[in-house]
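Asker: Build me a model:
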Amino acid sequence: MITLVSNSPTRQKILREYQIAFQQVSIDFDEESIASIVPKTFAYEACKHKLERALQELGSDCAILVADSVVSVSSCMQRKPKTKEEAREMLEKQSGQEIAIITAQILKTSKIEVCDISQTILKLQEFHKIDLKEYLESSLWQGKAGAVMVEGFHSKYIIKQKGLFSTALGLSVEKFLPFFAII
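Answerer: All right, here's what the predicted structure looks like:
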């Protein structure tokens, strides 16, 4: 059984859809301690620090899966917005643009350690103001990197996708399936 170290209901849903046996736990980790402003580096560093923290709290006898995602718009990193206004600013920068969703993930067991950093690029149409207002009012953007919800708000605005949809959701599960099979 895998221990998913994440608060994300989306990551939980992905593992369920693939019928991966798991338990979900959360750990305290302060992403503000990461200094990098380079999206791929930030995602990897956050993932690495989450794993270190998980090993301290859970030990090394279980299979631990950690992941972190960030959004990049014109090479500028977007993390989880803290306020509705911050979410609005992020979404306005994304409207009609190409965005990259970068997901880093690490699977660690007593026998293996596998790391992956992937990105999915989405070309978006301009957002309709009414849709944007409704999305912001819904609070569904909370806890989402860049306020991006590819399975919801963003879905009807995607013109082109390059990369795995699961990466855009926050867990590139297909890349780890061979390793889940040997746990």
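Asker: From now on I want contacts and neighbour counts done on CA atoms only, so please keep to that.
Answerer: OK.
Asker: Residue 29 is in what secondary structure piece?
Answerer: Remark: residue 29 resides in no helix or strand, with elements defined by DSSP states H and E.
Asker: Can you get me a residue count around residue 174?
Answerer: Neighbourhood size, residue 174 [other CA atoms under 10 Å]: 13.
Asker: brain fart, residue 85
Answerer: Using other CA under 10 Å: residue 85 sits among 11 other residues.
Asker: Distance-wise, check it relative to residue 129.
Answerer: 14 Å (CA to CA, to the nearest Å).
Asker: What of residue 162?
Answerer: Counting by CA to CA - residue 162 and residue 129 are separated by 26 Å.
Asker: separation between the residue nearest to residue 44 when sequence neighbours are not counted and residue 120?
Answerer: Nearest residue to residue 44, sequence neighbours excluded (CA to CA, 6 or more residues apart in numbering): residue 104, at 5.4 Å. Remark: distance between residue 104 and residue 120 (CA to CA) = 12 Å.
Asker: Do a quick rundown of the strands in the protein.
Answerer: 2-5, 22-25, 63-73, 76-78, 98-108, 113-124, 158-162 (DSSP state E).
Asker: Excluding its own residues, what touches the second one? List them.
Answerer: I take that to be strand 22-25. In this structure, residues lying in contact with strand 22-25 by CA atoms under 8 Å, 6 or more residues apart in numbering are 1-7, 12, 15.
Asker: Alongside the first, I'd like the structure of this one:
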Amino acid sequence: MKLILGSKSPRRQQLLREMGFSFEVRVKDTDESYPDHLQPAEIARYIAMQKAQALQEELQHDEILLTADTIVCVDTRILGKPRDENEAREMLQLLSGRKHLVMTGVSIADRENITTEYCETTVHVRALTTEEITAYIEKCQPFDKAGSYGIQEWLGAVAVEKIEGSYNNVVGLPTHLVYRLLKSAAF
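Answerer: Take a look at the predicted model:
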């Protein structure tokens, strides 16, 4: 089987390579909105499945598709990718001195079937100063990351005090879950 990654994320691509997989990247613009009644874990799964459905009919018989979506949740508020510097600052201030959840929905699809699961990790962030938040935004430009941060960057190295769950999930791809799903799909 040929693995297709339905994501432009350099972090997801790197993690898949580190797992020893070769793959082709194939993406299609997908609406990432979701019904209001969904709970956070359901949102991550819903969007991952939407991404898989967008590409499923284009799959060849010897291809298997992997899609994912990561969200950050503080209390009941979902933090997606920030639109600008002000929104990034607001998100980082909200994460400062608290714990939050990172949830990634993962879909594996062939031409007939889609299997979707999710992974949840709790992240504890120490209190951040205004200067630290400003420096992080200027240096790391976190506009392509849910919650405005990458755990693999400076903020993760100096401000994340503890995680409960999968580190790679916070990076953007729960590799243990991906491996299990691909293995069960007879990849």
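Asker: follow-up on the earlier one: higher neighbour count, residue 104 and residue 120 of structure 1?
Answerer: Shown here are residue 104 of structure 1 and residue 120; by other CA under 10 Å, residue 104 has more neighbours (27 against 19).
Asker: Check the gap between the counterpart of that one in structure 2 and residue 90 of structure 2 for me.
Answerer: Residue 104 of structure 1 maps onto residue 105 in structure 2, with residues paired by TM-score structural alignment. Going from residue 105 of structure 2 to residue 90 of structure 2 by CA to CA gives 25 Å.
Asker: Please tell me I have it right and residue 148 of structure 2 contacts residue 83.
Answerer: No: between residue 148 of structure 2 and residue 83 there is no contact under CA atoms under 8 Å: 9.7 Å.
Asker: Of those two, give the one with the bigger neighbour count.
Answerer: Using other CA under 10 Å, the more surrounded residue of residue 148 of structure 2 and residue 83 is residue 148, with 27 against 11.
Asker: about what we covered before: look up how far residue 85 of structure 2 lies from the match of residue 104 of structure 1.
Answerer: Applying CA to CA to residue 105 of structure 2 and residue 85 of structure 2 gives a distance of 27 Å.
Asker: cool, residue 153 of structure 2 as well?
Answerer: Taking CA to CA, one finds residue 153 of structure 2 at 17 Å from residue 85 of structure 2.
Asker: Compare these two and say which is more crowded by neighbours.
Answerer: residue 85 (16 against 13).
Asker: That one - nearest residue in space that isn't next to it in sequence?
Answerer: Using CA to CA, 6+ apart, the closest residue to residue 85 of structure 2 is residue 137 (7.2 Å).
Asker: try residue 162 of structure 2
Answerer: Once flanking residues are discounted, residue 162 of structure 2 sits nearest to residue 124: 5.2 Å by CA to CA, 6+ apart.
Asker: my read: that neighbour touches residue 165, true?
Answerer: No: with contacts counted by CA under 8 Å, residue 124 of structure 2 stays clear of residue 165, the gap being 11.5 Å.
Asker: ok, now which ones touch the most centrally placed residue in structure 2?
Answerer: With distances taken as CA atoms, centre = their mean, residue 70 lies nearest the centre of structure 2, 2.7 Å away. By CA under 8 Å, 6+ apart, the contact set of residue 70 of structure 2 is 44, 102-105, 146, 172-173.
Asker: and it, what pairs with it in structure 1?
Answerer: Using TM-score structural alignment, residue 70 of structure 2 pairs with residue 69 in structure 1.
Asker: need the contact list for the residue nearest to that match when sequence neighbours are not counted.
Answerer: For residue 69 of structure 1, ignoring the flanking residues on the chain, the nearest one in space by CA to CA, 6+ apart is residue 103 at 4.3 Å. When contacts are counted by CA under 8 Å, 6+ apart, residue 103 of structure 1 touches 43, 67-70, 117-119, 167-168, 170-172.
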